[in-house]
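Engineer: got a structure for you, letters missing:
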């Protein structure tokens, strides 16, 4: 087994003995790693070999936190599906679980790749959201702001009922730790940045709560939801939603 410039072990491409299946570099045996109709959209997802897709990209392919997220999610799914990522044959071919047939192995890899890709793309949406709201001028529209009038309007229908419907719908949705960490980071940022402008902890708390709904819906890929289509669009237009 060789070691590439990135520090990753490079599979030799030879099949191992005594194992039911090993991912091979051979064009004749290379499985289709992306489900039909699903194609990678980013350069760091352009994986040309079965081994590379299975092992994961090199450090150079994933900038910073994306690389960490990729590794964390790969490890989680390898445990979930009992794919032994850390087991290698003497000649360097990456092996799958002892009792997994070739057909099942390819199916599991496809699922893992699809879910990992979706996870990273959703995290990129949250990172983009954080970048936008952390811009110093983002909350400047609050400088000329009628606090009492706006709070009264938010406590009335239809806004109040729509907001609560979204909150209740999301309350029991499961989110992993990485997603919750960045959502909390977004909440904290929106509170601090808006408070610098308006100096009202009540308004800043409302804004922080709004962005929790926005971030959770983005993480769930529900961009047509009211939280994104109305709340987020209002903030982007420099309007406090009521």
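Structural biologist: Looks like it arrived, so ask away. This one's a predicted model, so the numbers in the text were calculated from it and none came from an experiment. Numbering: from 1, shown residues only.

Engineer: contacts and neighbour counts: CA atoms only from here.
Structural biologist: Fine.

Engineer: all helices of this structure, in order?
Structural biologist: All helices of the chain, identified by DSSP state H, fall at 50-55, 65-80, 102-133, 147-154, 159-171, 177-198, 201-219, 226, 233-236.

Engineer: so how far is residue 235 from residue 123?
Structural biologist: 20 Å (C-alpha to C-alpha, to the nearest Å).

Engineer: the more surrounded of these two?
Structural biologist: With neighbours defined as other C-alpha atoms under 10 Å, residue 123 and residue 235 compare such that residue 123 has more, 22 against 19.

Engineer: Just confirm the more buried one contacts residue 181, I think it does.
Structural biologist: No. Residue 123 lies out of contact with residue 181 (C-alpha atoms under 8 Å); the separation is 10.8 Å.

Engineer: take the one below as the second:
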């Protein structure tokens, strides 16, 4: 996965996915993402990536542009800052994992969920 692929996804595919979500669906996604199982898996993957970023000297701000673009796209379409934060964090994690060359099955599944047109939440 290349950073350019992710940028294109945010600009082209993500708005289509978001446009199909009702307010109720967004609330359901937020509730599911707040579940301990999902958040623990997310944090485990995040910690693995952050450890590698430190070891490889990758700046903490490496994924900032991707995250900002994702956040603004989600907020503009859904008006949900919580969903925007979750999705921008996801894309930051995905691009950072790619940068440090981590092949994490959970992060791969997270990205695949987006590519399948779904916001990951379980």
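Structural biologist: Looks like it arrived, so ask away. Note that the structure is a prediction, hence the values are computed from the model and not measured.

Engineer: what about the helices of structure 1, which gets the closest to residue 140 of structure 1?
Structural biologist: Closest approach to residue 140 of structure 1 among those (C-alpha to C-alpha): helix 177-198, 6.6 Å.

Engineer: list the contacts for residue 103 of structure 2?
Structural biologist: The contact partners of residue 103 of structure 2, by C-alpha atoms under 8 Å, 6 or more residues apart in numbering, come to residue 97.

Engineer: which one in structure 1 is aligned with it?
Structural biologist: Alignment note (TM-score structural alignment): residue 103 of structure 2 maps to residue 223 of structure 1.

Engineer: gap between its match and residue 52 of structure 1?
Structural biologist: Distance of residue 223 of structure 1 to residue 52 of structure 1, computed by C-alpha to C-alpha: 32 Å.

Engineer: now residue 19 of structure 2, nearest residue through space, not along the chain?
Structural biologist: Once flanking residues are discounted, residue 19 of structure 2 sits nearest to residue 77: 6.8 Å by C-alpha to C-alpha, 6 or more residues apart in numbering.

Engineer: what does residue 78 of structure 2 align to in structure 1?
Structural biologist: Alignment note: residue 78 of structure 2 maps to residue 198 in structure 1; criterion TM-score structural alignment.

Engineer: Oh, that last question was meant for residue 113 of structure 2, not what I typed.
Structural biologist: Under the alignment (TM-score structural alignment), residue 113 of structure 2 maps onto residue 234 of structure 1.

Engineer: and that match, how many neighbours?
Structural biologist: Neighbourhood size, residue 234 of structure 1 [other C-alpha under 10 Å]: 15.

Engineer: repeat for residue 116 of structure 2
Structural biologist: 10.

Engineer: what do you get for the one 5 residues further on?
Structural biologist: As a burial measure, the neighbour count of residue 121 of structure 2 was computed by other C-alpha under 10 Å and equals 17.

Engineer: Can you tell me the closest non-neighbouring residue to it?
Structural biologist: With C-alpha to C-alpha, 6+ apart, the residue lying closest to residue 121 of structure 2 is residue 33, at 4.9 Å.
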